[in-house]
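# Build me a model:
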Amino acid sequence: MHSSTKVFLAPRELSSCIVGDCFAQPPPMDVDEEKMLANYVPVFVMLPLEAITAENKVGDAEGLRAQLRRLREAGVDGIMADVWWGIVEGAGPGRYEWRAYRELFRLAQEEGLKLQVIMSFHACGGNVGDAVNIPIPAWVRDVGEADPDVYYTSPGGARNQEYLTIGVDDRPLFHGRTAIQLYADFMESFRENMADLLECGLIVDIEVGLGPAGELRYPSYPESQGWAFPGIGQFQCYDKYLEEDFRAAATDAGHPEWELPDDAGEYNDAPDDTRFFTADGAGATYLTEKGRFFLTWYSSKLIDHGDRILDEANRVFLGCTVKLAAKVRLALTSAAIKKMLKKRRA
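Got it, this is the predicted structure:
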């Protein structure tokens, strides 16, 4: 959702409107300028993933300043930056260190650029374009060492450490906190420590991470586990927490005998290679009552996860003059997206 249209100052006006630590109101515009600005599309440029190093420092501050200045001279409105959970809360539970990010944001402000920030609760590394490795916090991974089921798990038992399974959204496994509380506390700390930058309008958008690569999806096609296009991928709900949830849901539906699918194939299979997705019609598992129940449960868990984190974001940033955004993979059905958006607007 990086491409949503927003109204900002035109590039030629912005640099003259910075007063002290905040952005001042621009001078009055004539009718022609107002008409032009009504159709203005702001341009934001993504910062390198390693703008803040794994050691929580600004990488090459002067070189970055020079790059930001060139962006400004080119007429760019602002920059987008990942705010990595694994860096900020890396020292220990509840120990948030924001100094490097404040330095980065000040550099942008001094060069007349606005900010779109991403609450990145996933690990960096292993996805297309990932040039650096930034894992989730070490103390969270320590929990995972003792209990690997806090990670998404494939049918064959392979764990994916990019993002916590939604099966632990309500499990107080992380020094007494649930996964949802971890994300909410991080956002609250961000608001407290960036209050002045939020109030003065430097930060205009906050994109809330909801899953692997920041997207509302399962890690169904990890290259790190051998997936390659156009393989169908695999379901990722075989950790003990999601398995327990499914069994409870199936029991409530009157089918305690139902288990998670065991016929959906491997990462690089084609649909016709599997009984679950086979195109021959009558024999396809996904067309059976059990298959339809599973797919409804599987997608509903994901939508509920996104709803709950966005509810927390709405609560935390209530009163801030920022827009909240999220990334949703087109693989979700249009009906699922409409359902989530309808709840967001309610």
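# going forward, measure contacts and count neighbours with C-alpha atoms only.
Will do.
# hang on, Asp272 in a strand?
No: assessed with DSSP: H, G, I helix; E, B strand; the rest coil, Asp272 is helix; it does not lie in a strand.
# Proceed likewise with the subsequent sequence, for comparison:
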Amino acid sequence: MSPPGSRSHMALFCMQRWQNDKGQKRVCLYPYAPIKGQLGNCFEASQFPLSQANLVVLSLIQSKMQGPTYDEKLLQNYVPVFVMLPLDVVTLDNVFPNQDTLEQQLKKLRAAGVDGVMVDVWWGIVEAKGPLQYDWSAYRSLFKLIQQCDLKIQAIMSFHQCGGNVGDAVYIPIPQWVRDVAKTNPDIFYTNREGNRNPEYLTLGVDRQPLFSGRTAIQIYSDFMKSFRESMSDYFEAGQIIDIEVGLGAAGELRYPSYPETQGWVFPGIGEFQCFDKYLIADFKEAATNAGHPEWELPDDGGQYNDTPDRTGFFKSNGTYLTEKGKFFLTWYSNKLLIHGDEILEEANKAFLGCKVKLAAKVSGIHWWYKDDNHAAELTAGYYNLKDRDGYRPIARMLSRHNAILNFTCLEMRDWEQPAIAKSGPQELVQQFYITSLLTPNGANRNGPPKLRMFGVTILRLSDELLQEYNFKLFESFVKKMHADQEYCPDPSRYDHEIGPLEPSKPKIPIEVLLEATKPIEPFPWDKETDMKVDGVAGLVGGLINFIKSVLFFK
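Model prediction:
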């Protein structure tokens, strides 16, 4: 019999021979360290004389009960895989429908080795009835089902509207009582130069304005997160909820809503600056005055949603963005976004302090015009990123203060998939993020922990198409490779992903220190074999196919 804590699957059973009141001799098998709910398995003694052959049989029985055997070195390369649930898994009227269908789908994901699911927790659903009136009942039912299917939960605090962005198949607005404020004060929403309001998300200009029954926007977000923790305390204590992604803008991303389809934007338009509400106008005027330039105004030459850079005075060659005034504006515009994310994440840290969770924030993968000198689409979204200025590392540095993860989109995209006119560079953008995250996924290390590794991968999203036989087999292969060819491992501590209690945010980082991270760093070399091999596969799952192929090979 092996000692306690052994990972061997051989002879870990205790065996006891006994005779019942009918004179039948039996053998009782039970684990050395009894497992809750498993009292043992009894067999006729005649079936199990203690021969070598039957010891092998007993070992096989135990292996089945104890779980899979792992290659401990390869297991250190294990990357957990999650799948996003449908946007309307809880409906606008706060109902959790189609539970039987979802249960079968979740069980199928679990059988494929998936570690967990990601769920949008919509502010517009939970606090719909009025300020501080929270109804978590539908989400509790959903979380119970997920728990029963043995899947972990990544919960998104979705403070934005669903509808108006790429992939939004349903409409879930922010609460009506918030929209009612806009009837008399439309400046609570982001606004472009023409005065068009965007109701997807509250402008960061009202983060500290007590306009909502005496509460500021940040207080609203904080109260919501505190209520979520209190209502879901049992799921936190059970270790079921492991990630909290905090929505920080349109589509839940830390960005300005610069390219809204609802206002006519189409790819690859450069988008528009969204800082013309009265609060941000006043903020910029104060900043410019303090800088000794009270005459400076917000840009009037930034163009319109579907312009190309060369059609604007701001982004054209030798345009405004290269002038002192342009640089001042872009620094102010991007800094406001940094501060916005920093302050809300500090409230999130307070709300979930002590919970065994990771905080996360999402950054948009704006790849169009990346190969143009001006990076126009990134700049209108608030990412002041140029060849000589890194716009993403300051965000990563800010997140580090809150022990938060950076979630990034467009990982699966290829340059050749985009039209040449867009000057897209998704692969180069991903390379830049490898630097930002100190990450380069260059295959599994057969000899132990890799030097650098993704924390996890979340697939967008659960659908009938994903569950089609061919696609799902491909997906199962992907999961297996992300797991370094190991079986599903329910214990994150075995692959160095154990999550401890969330610690308090570190001291505030001065904006000047955050901006020190704008100095560019040389990118990691692009490995054609392991870094998203390109082989011309097209179609809906083409990107996933290529990414799967990129992890089929070990170095």
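# So after superposing, what's the score?
Once superposed, chain against chain, the TM-score is 0.88 (TM-score structural alignment, normalised by the length of structure 1); 320 aligned residues with a Cα RMSD of 1.9 Å.
# So for structure 1, the centremost residue is which one?
Gly209 (1.8 Å; Cα atoms, centre = their mean).
# Against Val363 of structure 2, how distant is the counterpart of that one in structure 2?
Aligned by TM-score structural alignment, Gly209 of structure 1 pairs with Gly247 of structure 2. Counting by Cα to Cα, to the nearest Å, the gap between Gly247 of structure 2 and Val363 of structure 2 amounts to 10 Å.
# Find the residues that touch each one of these two.
By Cα atoms under 8 Å, 6 or more residues apart in numbering, Gly247 of structure 2 and Val363 have these common neighbours: 253-254.
# ok, the closest residue to Pro256 of structure 1 other than its chain neighbours to Phe293 of structure 1 distance?
What sits nearest to Pro256 of structure 1 in space, not counting adjacent residues and going by Cα to Cα, 6 or more residues apart in numbering, is Ala250, at 5.5 Å. As defined by Cα to Cα, Ala250 of structure 1 lies at a distance of 8 Å from Phe293 of structure 1.
# can you check Ser189 of structure 1 too?
39 Å.
# dump the residue contacts of whatever residue of structure 2 lines up with Thr165 of structure 1.
Matched across to structure 2, Thr165 of structure 1 falls on Thr203, judged by TM-score structural alignment. Counting by Cα under 8 Å, 6+ apart, Thr203 of structure 2 makes contact with 187-190, 277.
# again, only using 7 Å
The neighbours of Thr203 of structure 2, taking Cα atoms under 7 Å, 6 or more residues apart in numbering as the test, are 188-190.
# any chance of those residues in TSV, plus distance to Asp342 of structure 2, secondary structure and neighbour count?
Shown next, in TSV, are the contacts of Thr203 of structure 2 (distance: Cα to Cα, whole Å; DSSP: H, G, I helix; E, B strand; the rest coil; neighbours: other Cα atoms under 10 Å):
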residue	distance to Asp342 of structure 2	secondary structure	neighbour count
Ile188	20	helix	28
Phe189	20	strand	26
Tyr190	19	strand	29
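# which of those residues show up in structure 1 as well?
Contacts conserved in structure 1 for the contacts of Thr203 of structure 2, using both residues aligned by TM-score structural alignment, their matches' Cα atoms under 7 Å: 188-190.
# For the stretch 251-400 of structure 2, just list every one of the strands.
358-363 (DSSP state E, counting those that start in this stretch).
# tell me the SS of the counterpart of Val140 of structure 1 in structure 2?
The pairwise alignment with structure 2 assigns Val140 of structure 1 to Val178, based on TM-score structural alignment. Assigned by three-state DSSP, the conformation of Val178 of structure 2 is helix.
# just to revisit the earlier point, just to check, the residue nearest to the centre of structure 1 is in contact with Ser120?
Yes: the pair Gly209 of structure 1 / Ser120 is scored as a contact, 5.2 Å apart, by Cα atoms under 7 Å.
# ok, now which ones touch the closest residue to Asp207 of structure 2 other than its chain neighbours?
Using Cα to Cα, 6+ apart and skipping the chain neighbours, the partner closest in space to Asp207 of structure 2 is Ala217 (4.8 Å). Shown in contact with Ala217 of structure 2 (Cα under 7 Å, 6+ apart): 206-208.
# To which residue of structure 1 is Ala217 of structure 2 aligned?
In structure 1, Ala217 of structure 2 lands on Ala179 (TM-score structural alignment).
# State the distance from that match to Leu210 of structure 1.
For Ala179 of structure 1, the distance to Leu210 of structure 1 - Cα to Cα - is 12 Å.
# One more: Asn314 of structure 1?
On the measure of Cα to Cα, Asn314 of structure 1 and Leu210 of structure 1 end up 14 Å apart.
# Looking at those two, which is more packed in?
More neighbours surround Leu210 than the other of Asn314 of structure 1 and Leu210, with 29 against 15 (other Cα atoms under 10 Å).
# Contact partners for the more buried one?
216, 306.
# Now distance to Leu132 of structure 2 too, for the contacts of Thr203 of structure 2, in TSV please.
Output for these, formatted as TSV (distance: Cα to Cα, whole Å):
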residue	distance to Leu132 of structure 2
Ile188	19
Phe189	21
Tyr190	24
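# Return the residue of structure 2 aligned against Glu111 of structure 1.
Taking TM-score structural alignment, the alignment pairs Glu111 of structure 1 with Cys149 from structure 2.
# and what of Ala264 of structure 1?
Checking TM-score structural alignment: Ala264 of structure 1 goes with Gly302.
# ok, for its match, nearest residue in space, not its chain neighbours?
Nearest non-adjacent residue to Gly302 of structure 2 (Cα to Cα, 6+ apart): Phe314, at 5.1 Å.
# Please say which position in structure 1 the one you found maps to.
So, by TM-score structural alignment, Phe314 of structure 2 is matched to Phe276.
# Isn't that match up against Asp263?
Yes: between Phe276 of structure 1 and Asp263 there is a contact at 5.5 Å, judged by Cα under 7 Å.
# higher neighbour count, the two?
Phe276 (20 against 14).
# could you show me where the helices are in the stretch 101-250 of structure 2, in order?
Using DSSP state H, counting those that start in this stretch, the helices assigned to the stretch 101-250 of structure 2 run over residues 123-126, 137-148, 176-184, 217-231, 233-237.
# Actually, the stretch 251-400 of structure 2.
Taking DSSP H, counting those that start in this stretch as the criterion, the stretch 251-400 of structure 2 carries its helices at 278-290, 324-351, 376-381, 393-401.
# Where in structure 1 does the first one fall?
Same thing as helix 278-290 of structure 2. Going by TM-score structural alignment, helix 278-290 of structure 2 sits over residues 240-252 in structure 1.
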